[in-house]
Every structure is written in C-alpha cells, then in structure tokens.
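> Take a look and give me a structure for this.
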Amino acid sequence: MRDPRFEQLAGLMLDHSLKIRRGEAFHISADLCALPLVKSLLRAAAQRGVFALVDFSCQEASRLLYETYQAGDSDKTEAFL
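Got it, this is the predicted structure:
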C-alpha cells in the first residue's frame, strides 16, 4: 500500500532538495526500515526519467557483527574496524 506522504516527500526530495533533471543519476543509501520511502523515491525517479542506484544496509545485522568482534580478541576487532 502506497503512503501518499512518502510519495509527496519523494517528489520534494527530488525536485526541491536535489533539483534533479532528466537523464541524471543519484545514489540512495538506506537502512531496510526505509524501504517504503525508497520505493516512493524509485517511482518518482522513474516518472522524472532519472536513474537511482540503491544500497541497502541492515543496522541490526551491522550492530550484531560489531558486538561479536567487540566481545572477542582485541586484535581481531582492530583488523575488522
């Protein structure tokens, strides 16, 4: 289900904040919890003829990985970070 608030926000982000034009490209880096907004941005981008590259992350998984290395050997933690 589309949320009209996200659709409106996506339009504002592209037109006002980015001032993006047809044929241009932009990058979205977002957590998975932002999926509804990202989908609205992709729809708005397609309507405007612009290209979007999307990278998703999962904050919870990143936190678990970080905590795993924090709990272990300090040499491994430094190598990881």
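> Could you use CA atoms for every contact and neighbour count after this?
Fine.
> which SSE is residue 7 in?
Using DSSP states H and E, residue 7 sits within helix 4-12.
> Closest to the centroid, which residue in this structure?
Most central in the chain under C-alpha atoms, centre = their mean is residue 30, positioned 2.0 Å from the mean C-alpha point.
> I have a second one here; can you model it like the first so I can compare?
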Amino acid sequence: MKVLRRITGKTLLNGERSENVRNMCKVDSINDWVLNRKQEWKDHINRMDDTRIVRIARDRSPLGRRSVGRPRKRCSDNKKVP
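Down below sits the predicted model:
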C-alpha cells in the first residue's frame, strides 16, 4: 500500500482511503486476490483424475492413529525467530 500511495502522491495525512488509492492504480485487493487463487486451485484439483495424489490427500483423511507424545519437529520449526 505504501508504494501505491507514493505512486498516486497521496499520504495517510490526506485522508484518502486505501480502497480509493487501489482503484486509482487499478490494483485488486490482496484479500480478493487470495480468495480468487484459492478458488482457482480448488477448481484445478476438481478437474484432476481421482487417482492423483493431490486429490486423494485433499478428499480423504489418513488411516491409523498418531503416536503418543511430543510431535516431531518440522523443518520450519528449526528456523529461529529474531
């Protein structure tokens, strides 16, 4: 949003709404874009064959039980947050 305000020459002190600034630059809202991409991905998976791994993983739940105790670490857990 900061870049769009700079392009249009509007600051927060001007009292211009973010929606108006986006409309001036002809840029969609990020929330609308994310919802649209999610829907496109969902439609893409629906067009896939029923034997594809992605479709199976989305439509079915895993069998069996998880082991008792602390869950294993993921790669993303090893990253340190400053």
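> TM value for the aligned chains?
In this superposition the chains share a TM-score of 0.27, using TM-score structural alignment, normalised by the length of the first structure; 33 aligned residues with a C-alpha RMSD of 3.6 Å.
> So the residue nearest to the centre of the first structure: helix, strand or coil?
For residue 30 of the first structure, the assignment made with DSSP: H, G, I helix; E, B strand; the rest coil gives strand.
> contacting residues for it?
38, 54, 55, 56, 57 (C-alpha atoms under 8 Å, 6 or more residues apart in numbering).
> The fourth one is in contact with residue 29, isn't it?
Yes. Using C-alpha atoms under 8 Å, residue 56 of the first structure is in contact with residue 29, at 5.9 Å.
> Just give the nearest non-adjacent residue to residue 10 of the first structure, would you?
Nearest non-adjacent residue to residue 10 of the first structure, counting by C-alpha to C-alpha, 6 or more residues apart in numbering: residue 41, 4.9 Å away.
> For the closest residue in space to residue 25 of the second structure that isn't next to it in sequence, the count of nearby residues, please.
The shortest distance from residue 25 of the second structure to any non-neighbouring residue, by C-alpha to C-alpha, 6+ apart, is to residue 4 (7.0 Å). The number of residues packed near residue 4 of the second structure is 16, by other C-alpha atoms under 10 Å.
> give me the element residue 4 of the second structure is part of.
Taking DSSP H and E as the criterion, residue 4 of the second structure maps to helix 2-8.
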